[in-house]
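In: Mind folding the following:
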Amino acid sequence: MTEEECEAWALYRYRVISPCLDPATTPQTRAAYLGQLGEQPITAPTGHVAPPSERTLRRWLQIYRQGGFAALRPQPRADAGQLRAIPPALWEQAVAFKQEVPERSAEQVLALLRAWAPTAGIPTAAVDGIRRSTLYRHWHRAGWTKRRIRTAAPKRYKRWEAAGPGDLWQSDVMNGPFLPDPTPAQPDRMRATYCLVILDDYSRRIMAGQFAWSADTDLLEALLRQALERWGAPRRFYCDNGQIYVSQRLEGILARLDIRLIHTPAYTPQGKGKQEKLWGFVQSSFLPELRVQPADSLGQLNTWFTAWCEAHYHRRVHRETGEAPLVRWQAGSLHRSVSWEVLHAAFQERCTRTVDKTGQVQWQGHRWIVPEGLLQCRVELRWDPHAPETIDVWYENQCYGQAGAADQAAPVLEATPAPKPAMGPGLSYLTILARQREARHQGGIDWAARPPERTDDV
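Out: Coordinates of the predicted model:
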């Protein structure tokens, strides 16, 4: 029982007997009060509504007169924490079985004890009297739980990095700043943003990154495709066990591109040190500048983040590697170039349909005409999620062409142009970086001749 619980019980008992502590109270009045109080429902600190008996009330009065308020506190048992229901020999053997295989449950240990007890001259009835909850309680109190046994000896970790640029990419999500909600229904509402980044392990270069209203699989696929189209395919992709990283679709995309997907083992965040260090630098270098000139829209926030990455982060010397991420990336690369056809096929979504007698299939509530020669065949439809109006028809690993819409209401993807961010008035570091990035793309700044800046590492 904790200190707060003991104090609550003492106050509860004192509150009940306090009317009887008045010296002016006569014995007859005190006896009548105790008799009536034993019949009234009173809520105890545990939440139970149960009236204390008259004998209990008189005992509380007696111990208060002898020891004062401190005597009303619950006293610990003299044998608290000691084994009473488990014989010492059985307890020692139960701990040995648990240490041998920490994953063993109480039911398994009890079964082993029943088999071991006759060999030690202990009747099996002694094992049958042990409850699983009792075993779990004593294990927890003694520190023999599965997690504590595994972490009893501290595990050693060592610093590591990929063999070269493009060998390993990492990805993670960070909570971003709050921005005005763009929906017209709630113009004054502030909405949370999320930042998803793909980081090259060797060079620490940000291959792709963006703020969005939600960190879902669509955002991950868009950034992954953008990075693959621009920089090629890495050999491995390292991420945690978040919902967007354990999807079957991501696993299929990486498998078609011959990229090995690696997840961080559970309860071992030490392997994400580079990514967490990057988030720390974003929170200390990029996000504070938003207090000087807040972003009015998601497009403006992403414009400033891109300028910060290209004009500041990629060109500053990393204290751990001794080189700027851009210089370290250009030193050499292990990535593989991917053709547009292979990349397009890897990101296509797929489903199977049976062609009816009219040579049509139904998909998303609409009917589509498939090429000839596939009547009543089980075909596979493949389409780009960003262009669902173009559907490829595959049968036995061969493309037979594209399906045509049989009705006029076929789904067509409407392209929504991204809002063009506007630079607000005033002077801010992010504005300077955005102007430098724009001038660099126009050839106004020779970044190759400019030495990288040395600041804190990531």
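In: alpha carbons only for contacts and neighbour counts from here, please
Out: Will do.
In: Now Leu61: which helix or strand?
Out: Under the criterion of DSSP states H and E, Leu61 resides in helix 54-67.
In: Which secondary structure elements does that helix sit against?
Out: The contact analysis (3 or more CA pairs under 8 Å, 6 or more residues apart in numbering; DSSP states H and E) places helix 54-67 against helix 3-17, helix 27-37.
In: Burial-wise, tell me which of those comes out on top.
Out: helix 3-17 (a mean of 15; mean count of other CA atoms under 10 Å).
In: now the angle from it to helix 27-37?
Out: With axes from the mean of the first three to the mean of the last three CA atoms, to 10 degrees defining the directions, helix 3-17 sits at 120 degrees from helix 27-37.
In: I'd like to know which elements helix 3-17 is packed against.
Out: Other helices and strands packing on helix 3-17, by 3+ CA pairs under 8 Å, 6+ apart, are helix 54-67.
In: got the angle for the helix it packs on vs helix 27-37?
Out: Using the same axes, to 10 degrees: helix 54-67 against helix 27-37 is 130 degrees.
In: List the buried residues of the helix or strand following helix 54-67.
Out: Note on helix 54-67: by DSSP H and E, the next helix or strand toward the C-terminus is helix 88-100. Burial within helix 88-100, assessed by neighbour count using 16 or more other CA atoms under 10 Å, is assigned to Leu90, Trp91, Gln93, Ala94, Val95, Phe97, Lys98, Gln99.
In: returning to that earlier point: nearest to Arg191, out of the helices and strands packed on helix 54-67?
Out: Arg191 lies closest, by CA to CA, to one member of these: helix 3-17, at 39.6 Å.
In: To check against the first, give me the structure of this:
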Amino acid sequence: MTVLRPHLEHGVPLTRAAAAGGVSVRTARRWLAAYRAGGPAALARRPRSDRGTRTLPSECVELVEGLALRRPQPSTAHIHRTVTTIAAQRGWPAPSYETVRTIVGGLDPGLATLAHQGVAAYRDRFELVYRREAARPNEVWQADHTELDLMILDAAGTPVRPWLTTILDDRSRAVAGYTVFLGDPSALQTALALRQAIWRKTDPRWAVCGLPDVLYSDHGADFTSAHLDQVCADTRIRLVHSTPGVPQGRGKVERLFGTVTTELLPRLPGHIPHGTHGKPVTAPTLTLAELDAAIGEYILDTYHRREHSETGVPPQQRWLADGWLPRMPDSLEQLDLLLLTVARPRVVHRDGIHCHGLRYLDLTLSAYVGERVTVRYDPRDLAEIRLYYRDQFLCRAVCAELADATISLKDLQRARTRRRRELRGTLTSRRSLADALTTTGTGPIPDTAPLTPRDRSAADPDHDQPAPQRPRRRLKTYRED
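Out: Take a look at the predicted model:
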């Protein structure tokens, strides 16, 4: 059109327009005839009829693809050299380097990913994902653990990385329960988080509670324990495990972990940004209790009240949307089975129950003195224990020393260790003093106790010893026939 436009719009002779455009008059006339016959579309360049086809034999193309799909992935130059050698042996036309590169670049990306990176990478990049969402609150809860990108101080003042266990409602994205702890995830931490999620909260800002229909988790040892299976069966909760190695199935709770990591943790001291090889950029100062309080405030004041980017509704409001009543357990005692995976048997003494060096008493125990009962307790609060007799709840027993205070099992263990060290130090100093005082310059102080005859004979060989007594003959007895 650049050549023909002066002729069509301004009446410039075709010969002059062709000369100005640098084409021959014959070509300009052919373009003009095509334009008048089919319009501007007739002037478009037609693609080659053999475009996309190769003159190479199909076996040669498959050879290039097979070499390119090997693991580890070979270079294009290596593939070209190998194919050229084989083509000469088979009598095929030798492909050029550009042809080999085009064949390798035209491989299906999914096929190349499966060949070079494995099934997991192919699944994560190319397989279709079924996104399921619960139809109502408490239909499905998701549970998972994560190690926080944060350093805090433990009881000894040592920097450690804590863990977070969270239980999330699938429908509303509201947090039903959580727990922060040190050490590896365990069934105890899962039980504590689930117990908090199910029972009514004391904070009026946190309305999420009730029993879910389905608890969706991974294949961790704490989620696959026989104890959790029994608890879910007793409370009519269906326990479902995700496919091993596929975190996409728990995408909602994983997204919550990402939100906490990117929004809350950078504001706390001891944060560990990505790429710092596990080193915090600020000095850690928080304790476990302070971190627990910070996460709780963030969930209740920020996360639950803010509009969720996917649902468009704040999680707390979405959970309370229809004013429904959640399904609750019969009593709190039924949930106490979640506190420990192993029950502790104890005998009822006249002064009560002895557990962890503490004494617990309740008037109900007066009728069970001498009987064996099962003790269950919250390890975060040893002021009260729950007693079961023949698998039936009996009573709550209270420790009088801790009735007005809350002491954890770790606090009690630290106090015991500190007292034991004090006693050992005292014992060592007393023994050292006794050894020093009972030793003279030349030897130990002689014993002032009276000597026995054997000691006197050992000390003085010339000492007269009494004559040894003759042994008395034994009376002989005879067996009569």
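In: For the two chains, what TM-score is obtained?
Out: The TM-score (TM-score structural alignment, normalised by the length of the first structure) is 0.47; 268 aligned residues with a CA RMSD of 5.0 Å.
In: Can you convert the helices and strands packed on helix 54-67 of the first structure into a markdown table and add a column each for distance to Leu135 of the first structure?
Out: Formatted as a markdown table, these follow (distance: least, CA to CA, whole Å):
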| stretch | distance to Leu135 of the first structure |
| --- | --- |
| helix 3-17 | 25 |
| helix 27-37 | 40 |
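In: Out of those helices, flag the one nearest His344 of the first structure.
Out: Of all those, helix 3-17 sits nearest to His344 of the first structure, with 63.2 Å by CA to CA.
In: three-state assignment of Thr306 of the first structure?
Out: helix (DSSP: H, G, I helix; E, B strand; the rest coil).
In: what's the distance between Glu333 of the second structure and Phe393 of the second structure?
Out: As defined by CA to CA, to the nearest Å, Glu333 of the second structure lies at a distance of 7 Å from Phe393 of the second structure.
In: Kindly indicate which of the buried residues of helix 88-100 of the first structure lies nearest His366 of the first structure.
Out: For the buried residues of helix 88-100 of the first structure, the closest approach to His366 of the first structure (CA to CA) belongs to Lys98, at 59.7 Å.
In: my read: the closest one touches Val109, true?
Out: Yes - in this structure, Lys98 of the first structure is within contact of Val109 by CA atoms under 8 Å, at 7.2 Å.
In: list the residues that contact both of these two?
Out: Shared contacts of Lys98 of the first structure and Val109 (CA atoms under 8 Å, 6 or more residues apart in numbering): none.
In: hmm, back to that, the helices and strands packed on helix 54-67 of the first structure: which one's closest to Ala115 of the first structure?
Out: Minimum separation from Ala115 of the first structure across these (CA to CA) falls at helix 3-17, 42.1 Å.
In: so Leu164 of the second structure is in which element?
Out: strand 163-169.
In: Output the contacting helices and strands for that strand.
Out: strand 140-147, strand 175-181, helix 187-198, helix 251-259.
In: contacting residues around Ala346 of the first structure?
Out: Going by CA under 8 Å, 6+ apart, Ala346 of the first structure touches Gly252, Ile253, Leu254, Arg256, Leu257.
In: Please spell out which residues along the strand holding Leu164 of the second structure are buried.
Out: Buried, per 16+ other CA under 10 Å, within strand 163-169 of the second structure: Trp163, Leu164, Thr165, Thr166, Ile167, Leu168, Asp169.
In: Surely the second one and Gly177 touch.
Out: By that I understand Leu164 of the second structure. No - the criterion here is CA under 8 Å, and Leu164 of the second structure misses it with Gly177 at 10.7 Å.
In: that older thread, to Gln210 of the first structure, which of the helices and strands packed on helix 54-67 of the first structure lies closest?
Out: helix 3-17 (48.0 Å).
In: Just give me the neighbour total for the nearest residue to Phe257 of the second structure once chain neighbours are set aside.
Out: Using CA to CA, 6 or more residues apart in numbering and skipping residues adjacent in sequence, the residue nearest Phe257 of the second structure is Thr146, 7.3 Å away. Thr146 of the second structure: 15 surrounding residues under other CA atoms under 10 Å.
In: sorry, back to before: can you give me the angle the strand holding Leu164 of the second structure makes with helix 251-259?
Out: Going by the same axes, to 10 degrees, strand 163-169 of the second structure makes 130 degrees with helix 251-259.
In: the inter-axis angle of strand 163-169 of the second structure versus strand 140-147?
Out: Using the same axes, to 10 degrees: strand 163-169 of the second structure against strand 140-147 is 170 degrees.
In: returning to what we had before: mind putting the contacts of Ala346 of the first structure in CSV, secondary structure, neighbour count and distance to Gln62 of the first structure included?
Out: Output for those, formatted as CSV (DSSP: H, G, I helix; E, B strand; the rest coil; neighbours: other CA atoms under 10 Å; distance: CA to CA, whole Å):
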residue, secondary structure, neighbour count, distance to Gln62 of the first structure
Gly252, helix, 16, 75
Ile253, helix, 20, 77
Leu254, helix, 20, 76
Arg256, helix, 13, 81
Leu257, coil, 19, 81
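In: quick one: which of those residues is nearest to Gly273 of the first structure?
Out: If you rank the contacts of Ala346 of the first structure by distance to Gly273 of the first structure using CA to CA, Leu254 comes first, at 23.3 Å.
In: does that closest one really touch Arg260, like I thought?
Out: Yes - contact criterion CA under 8 Å: Leu254 of the first structure and Arg260 qualify, at 6.8 Å.
In: mind checking how far Arg378 of the first structure is from Val109 of the first structure?
Out: Distance of Arg378 of the first structure to Val109 of the first structure, computed by CA to CA: 53 Å.
In: again with Gly209 of the first structure
Out: Counting by CA to CA, the separation of Gly209 of the first structure from Val109 of the first structure is 51 Å.
In: closest to Ala126 of the first structure out of the helices and strands packed on helix 54-67 of the first structure?
Out: Closest to Ala126 of the first structure of these, according to CA to CA: helix 3-17, at 34.8 Å.
In: List the residues that contact Ala227 of the first structure.
Out: Per CA under 8 Å, 6+ apart, neighbours of Ala227 of the first structure: Met207, Ala208.
In: what helix or strand does it sit in?
Out: Here Ala227 of the first structure is assigned to helix 217-231, by DSSP H and E.
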